[in-house]
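1. give me the fold of what follows.
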Amino acid sequence: MKNIPIIILVQILAATALLAWRYLLAYGEPNGYAAFTSFPAAGSQALLFLGWNLFLALVPYALSLLLPMAQHRLLGAAVLFIWLLFLPNAPYLITDLIHLRPRPPVPIWADILVFFFFAWTGLLLGLASLLNVQRYLLRWHTIKQTHFWIIGFAVLSSFGLYLGRVDRWNSWEAFLEPMHLLRHSLSLLSDPPIVLLAFLGFFTLLQGLGYAFFYHLSTSNPKTSTR
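-> This next block holds a predicted model:
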């Protein structure tokens, strides 16, 4: 699947165009500009947060593209660590579906289209990122070992997704407040709430199955047609 970067580029451009189209639906009315300048409600009404979240979802994918350039194993480990911190931002776009609600004058079907397209784009970025990391890990591990690494990353990503969506932590706070985040994480894991277990189960399964599907596509040889 050498055309994955092209597919992702098309997805991002399409998502950006959809958000711009929705902006015209929301603020194309005579009083649209006045409504847009009435912050802070404007950002939510225009769904501008989806654009920011899409940018954050791009970060782990971009980092996964940089991994092959890391010639030294220690440098690769550092990039991999930062990649893992930002990986939850990709599936995070799926959880933005909780913001789906009527926002007149935009028809609800338009918002459904925008939210689901952004969710799919975030999932695609995450899965492509996992594939890139798996290929990088093949330098030092067997194929079977890399699959176990990916499963572990999917579990950690799901935990980070819970921290971001439910507890409202940001990826960069791992650098700004590392000890606070560590204590909070250990407290959660010592007595995990049912919502955390649901997050871990659902999003680990989603990322795991998605990775398995795309891995199969990337490694399967096209059959030659015979007459």
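
2. going forward, measure contacts between C-alpha atoms and count neighbours the same way
-> Fine.

3. which elements pack onto the host helix or strand of L19?
-> Using DSSP states H and E, L19 sits in helix 4-27. Packed against helix 4-27 by the contact rule (3 or more CA pairs under 8 Å, 6 or more residues apart in numbering; DSSP states H and E) you find helix 32-36, helix 108-137.

4. this structure: helices as residue ranges?
-> For the chain, the helices defined by DSSP state H occupy 4-27, 32-36, 41-45, 48-66, 73-86, 89-95, 108-137, 143-165, 173-176, 178-190, 194-219.

5. most packed of those?
-> helix 89-95 (a mean of 24; mean count of other CA atoms under 10 Å).

6. from the contact counts, what lies against that helix?
-> Judged by 3+ CA pairs under 8 Å, 6+ apart, helix 89-95 is in contact with helix 48-66, helix 108-137, helix 143-165.

7. can I get these in CSV including distance to H72?
-> CSV is the format used below for the helices and strands packed on helix 89-95 (distance: least, CA to CA, whole Å):
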stretch, distance to H72
helix 48-66, 13
helix 108-137, 12
helix 143-165, 19
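
8. L182 is nearest to which of those?
-> helix 143-165 (11.3 Å; CA to CA).

9. who's in contact with the closest one?
-> Residues outside helix 143-165 that contact it (CA atoms under 8 Å, 6 or more residues apart in numbering): 84-85, 87-89, 91-92, 95, 130, 134, 137-138, 169-171, 196, 199-200, 203-204, 207-208.

10. the structure of the following sequence is requested for comparison with the preceding one:
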Amino acid sequence: MAPLSLRPVLGLLGGLSGVCVIVHLLATPQTYYNFLIWNLFLAWLPFLFSTAALALNGRRRLGPAGLFALGILGVAWLLLLPNSPYVLTDLIHLTVRRELYTEAGRLVLTYWTDFLLIFTFAWTGIILGMLSLYQFQYIIFTRTNMAVSWLFAALASLLSGYGILLGREYRLNSWDVLGKPSAVLDIVSDTLEPSSIIVCLFFGTVLLMMYATVHTLLGLAARDSRSWPY
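-> Reported below is the predicted structural model:
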């Protein structure tokens, strides 16, 4: 497992984010979808935390204070991670506003422009989340082994699926764990039912499959780059 080369990754993600904002400002004069910009900002946070953790982990010697800081970054990252794939669920707004997208029983052009707009934001959020998870899996890999790192990735994916449920259905934010702990505990107890568990497992499994795909592609790219003569 190889570390990410941050310069091209940051260039790619920054470019994607810029395209998202520019397309939104130029193609959608209405303000309804302005929340996408906020959600994209939240999607960046786990990547920033994982990048900071990766830099800290790269130091030769980490004393107790360094390990404690790494743990704090890890907890914050895990709480924020669902924000990245969460943007994909914003596609539900196309269903909520479906009466505005039909005319004489057919979809109007605005539907497709809004669909592509949301999908572009969602794609950027997903890539941010996948690369962020890759960074933290690499940290776990350097301190344990490959099997433990994949167990960590699977657990993080399942918890992200649960976080998406809490965010979409119960309108909880990552920081509510600190600001409204009692309300979070009440909602968590309400979600311990078969239907919620199935939804979480479904989301988590899909995220893990997506991540495994990205992980495989990154591995192939790293192997091919070593074999290039230039």
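
11. among the helices and strands packed on helix 4-27 of structure 1, which comes closest to A57 of structure 1?
-> Of all those, helix 108-137 sits nearest to A57 of structure 1, with 6.0 Å by CA to CA.

12. residues in structure 2 aligned with the closest one?
-> Counting by TM-score structural alignment, helix 108-137 of structure 1 falls onto residues 111-140 of structure 2.

13. compared with structure 1, how much does the matching stretch deviate?
-> In this overlay with structure 1, the average offset of stretch 111-140 of structure 2 from its partner residues is 0.9 Å by mean CA distance after the TM-score superposition for structure 1.

14. can you tell me the centre-most residue of structure 2?
-> Against the mean C-alpha coordinate of structure 2, by CA atoms, centre = their mean, the closest residue is S84 at 2.3 Å.

15. which residue in structure 1 lines up with that residue?
-> In structure 1, S84 of structure 2 lines up with A90, judged by TM-score structural alignment.

16. leaving out chain neighbours, which residue sits closest to that match?
-> Spatial nearest neighbour of A90 of structure 1, excluding adjacent residues (CA to CA, 6 or more residues apart in numbering): A57 at 4.1 Å.

17. what's that neighbour aligned with over in structure 2?
-> Matched by TM-score structural alignment, A57 of structure 1 corresponds to A43 in structure 2.

18. residue contacts, that match?
-> Counting by CA under 8 Å, 6+ apart, A43 of structure 2 has contacts L80, L81, N83, S84, P85, V87, G125, L128, G129.

19. adding distance to Q30 of structure 2, write these out as TSV.
-> Shown next, in TSV, are those (distance: CA to CA, whole Å):
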residue	distance to Q30 of structure 2
L80	29
L81	29
N83	24
S84	24
P85	24
V87	19
G125	22
L128	27
G129	28
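
20. aligned counterpart of F152 of structure 2 in structure 1, please.
-> F152 of structure 2 maps onto W149 in structure 1, by TM-score structural alignment.

21. and that match, how far is that from V155 of structure 1?
-> W149 of structure 1 sits 10 Å away from V155 of structure 1, taking CA to CA, to the nearest Å as the criterion.

22. just W83 of structure 1 next, same as before
-> W83 of structure 1 sits 14 Å away from V155 of structure 1, going by CA to CA.

23. what of L125 of structure 1?
-> Applying CA to CA, the value for L125 of structure 1 to V155 of structure 1 is 17 Å.

24. related to what we said a few turns ago, between the contacts of A43 of structure 2, which sits nearest L73 of structure 2?
-> L80 (10.5 Å).

25. show me the contacts for that closest one.
-> With CA under 8 Å, 6+ apart, L80 of structure 2 has these contacts: L42, A43, L45, P46, S174.

26. can we see that at 6 Å?
-> Listed by CA atoms under 6 Å, 6 or more residues apart in numbering, the contact set of L80 of structure 2 reads P46, S174.

27. same question, the one 10 residues further on
-> Residues near D90 of structure 2 by CA under 6 Å, 6+ apart: none.

28. repeat for L85 of structure 1
-> Each residue near L85 of structure 1 by CA under 6 Å, 6+ apart is listed here: S171.

29. again, 8 Å this time
-> Contacts of L85 of structure 1 by CA under 8 Å, 6+ apart are G160, S171, W172, A174.

30. widest-spaced pair of the residues you listed?
-> The most widely separated members of the contacts of L85 of structure 1, counting by CA to CA, are G160 and W172 (11.9 Å).
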